[in-house]
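# got a predicted model here, sequence first, then my questions.
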Amino acid sequence: MRRSEFERAVADEFGARGPALMTDLVLTRVDGRTAAQAVDAGFPPREIWLALCAEMDVPDARRHGVGRLEPRRRN
């Protein structure tokens, strides 16, 4: 997962709450950092995404493959 995919996934899943969750919610799976702090500390975006999902009880079906853009269609 790239950082841009992570940011899209957060926006898609959490909407307007996303920025607050990124800066306020402490995630135990990334050493007690917020998601924003974990990004700054160099944690892999996928690890942060999964930690955020676990903390917010996001169903497994919505955790994997999110944030990716749809492939361009070839004519």
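It's in. Everything numeric here is computed off the predicted structure, so don't read it as measured data.

# from now on I want contacts and neighbour counts done on CA atoms only, so please keep to that.
Will do.

# helices of the chain, start to end?
Taking DSSP state H as the test, the helices found in the chain are 3-14, 18-24, 35-41, 45-55.

# included below, for side-by-side comparison, is a second structure:
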Amino acid sequence: MRLSEFRRAVADEFGDAYGRVLTGDLVLGALDARTADAALESGIPARDVWLALCAETDVPAERRHGAGLPAARH
């Protein structure tokens, strides 16, 4: 997962404004008590950060995988 895909997944799941609040303020125990933004800045892969954010906020499993990917082109 690229950073742009992570940002798209966050916006799709939580909305732009609330997503920014979550990634900047919510401390994620699974990421050594870092926020999502701090974890990304420290080099933790975006996919790992996305999954930790989903777990912490109870995003259903069916909405975790493939999130943030652009729609398929036909």
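Received the coordinates, thanks. Values in this document were obtained by computation on a predicted structure and should not be read as measured data.

# to residue 65 of the first structure, which of the helices of the first structure lies closest?
helix 3-14 (9.0 Å; C-alpha to C-alpha).

# mind giving me the packing neighbours of that closest one?
helix 45-55 (3 or more C-alpha pairs under 8 Å, 6 or more residues apart in numbering; DSSP states H and E).

# go again using 10 Å as the cut-off
Applying 3 or more C-alpha pairs under 10 Å, 6 or more residues apart in numbering; DSSP states H and E, one finds that helix 3-14 of the first structure contacts helix 18-24, helix 45-55.

# so which of these is the most packed in?
The highest mean neighbour count among these, using mean count of other C-alpha atoms under 10 Å, belongs to helix 45-55: a mean of 19.

# dump the helices of the first structure to TSV, plus distance to residue 70 of the first structure.
Shown next, in TSV, are the helices of the first structure (distance: least, C-alpha to C-alpha, whole Å):
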stretch	distance to residue 70 of the first structure
helix 3-14	12
helix 18-24	22
helix 35-41	24
helix 45-55	18
